[in-house]
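Chemist: sequence and predicted structure below; questions after.
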Amino acid sequence: MVTDYHLRPSFPDPETYVTLREAAGMAPRSLAAAKRGLPNTIFGVTVVSGDEDDVDDGTVVGMGRLVGDGGTVYQVVDVAVHPDHQGKGLGTRVMDALVDYLDKEAPPSAFVNLFADVDGYYERWGFEPTAPASKGMFLRVTEDGVRGRRE
């Protein structure tokens, strides 16, 4: 059986988002956080499996989105493909759609960044390591709040 895949310019509902991140082995996000954050997506794409006629009822198997202020800074986030559907070029299609959006909508001088957990993948779209010129850092908020804050 050959599965058809279709990209649509939308982002999954919070429940699907949380489930797909978990299936793809990404750091978990709470449903409450997803409900608050997903409406702030600047642009997102969803990969759906199924017949083109039934794409609204298909299974979400991939996603990716852009967040930021829509002018000076954009961040590529949540690029994920369900493991059962990996190796079929779906992640590439997601990234192509996100970069196409940036080509059309991001103004000159916009800064676009991402945190990569794979080596040698995002370079094909022009991304390059920031080190040593700059250093990527992060802070994760836990149930106990922000940790490591210096007084």
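Modeler: Looks like it came in fine. All figures in this text were calculated on a predicted structure; none of them were measured in a lab.
Chemist: please make it C-alpha for all contacts and neighbour counts, starting now.
Modeler: Fine.
Chemist: and residue 126, how far from residue 64?
Modeler: Applying Cα to Cα, to the nearest Å, the value for residue 126 to residue 64 is 17 Å.
Chemist: between those two, which one's more packed in?
Modeler: Just comparing residue 126 and residue 64: by other Cα atoms under 10 Å the higher neighbour count belongs to residue 64, 25 against 7.
Chemist: residues contacting residue 70?
Modeler: 42, 106 (Cα atoms under 8 Å, 6 or more residues apart in numbering).
Chemist: ok, now with 7 Å
Modeler: By Cα atoms under 7 Å, 6 or more residues apart in numbering, the contact set of residue 70 is residue 42.
Chemist: ditto for residue 3
Modeler: 49-50.
Chemist: second one coming, line it up with the first:
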Amino acid sequence: MEYDIVMEPPTPREFVHLRSAAGMRERSLDAARAGIGDECAAVTIRADGDLVGMGRIVGDGATVFQIVDIAVAPDHQGRGLGSRIMNELVSWLEANVPPSAFINLIASEPAFYEEFDFETCAPELVGMDLTLPTESESSHAQ
């Protein structure tokens, strides 16, 4: 199968759909509409025009960058597409980011990212997250 790799973000609808299909924490379409297009860099992979892979870099554009939303559709996994996405994003970082910048990611598969020279930073640093309650969860708590 032939794949087209382009340095552009997915549409918000594609973004929400691919995250869900890849088993990632869901994002609302409203949130995707607000956020997609504001990243520092993005990669999409398409097969016959359909989005099958994506990855983004978010940050302030100078001091901190985070690789996020690396996703490949289940039917296209195991074909090296995740590596192709990471190669594009790392190449962008190397060409555009000052050496003093902090570059990070949250890894569900650390060994995959080690192939791109990312290192576990624990115990000095530990990844943390906060999940805010949804509207329905917060209204039930009152």
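Modeler: Arrived safely, thanks for sending. What you are looking at is a predicted structure, and each value in this text was computed from that prediction instead of being measured.
Chemist: which residue is the nearest non-sequential neighbour of residue 44 of structure 2?
Modeler: With Cα to Cα, 6 or more residues apart in numbering as the criterion, residue 44 of structure 2 has its nearest non-adjacent residue at 4.4 Å, and that residue is residue 54.
Chemist: for that neighbour, helix, strand, or coil?
Modeler: Of the three states, residue 54 of structure 2 takes strand according to DSSP: H, G, I helix; E, B strand; the rest coil.
Chemist: tell me where structure 1 has strands.
Modeler: 5-8, 43-49, 59-68, 73-81, 111-114, 141-142, 145-146 (DSSP state E).
Chemist: what's the match for the residue nearest to residue 44 of structure 2 in structure 1?
Modeler: Using TM-score structural alignment, the partner of residue 54 of structure 2 in structure 1 is residue 63.
Chemist: what's the answer for residue 105 of structure 2, then?
Modeler: Using TM-score structural alignment, residue 105 of structure 2 pairs with residue 114 in structure 1.
Chemist: correct me, but that match touches residue 76?
Modeler: Yes. Using Cα atoms under 7 Å, residue 114 of structure 1 makes contact with residue 76 at a distance of 5.1 Å.
Chemist: what's the counterpart of residue 26 of structure 1 in structure 2?
Modeler: Match for residue 26 of structure 1 (TM-score structural alignment): residue 24.
Chemist: give me the neighbour count for its match.
Modeler: When neighbours are counted by other Cα under 10 Å, residue 24 of structure 2 registers 13.
Chemist: and it, what is it in contact with?
Modeler: Residue 24 of structure 2 neighbours (Cα under 7 Å, 6+ apart): none.
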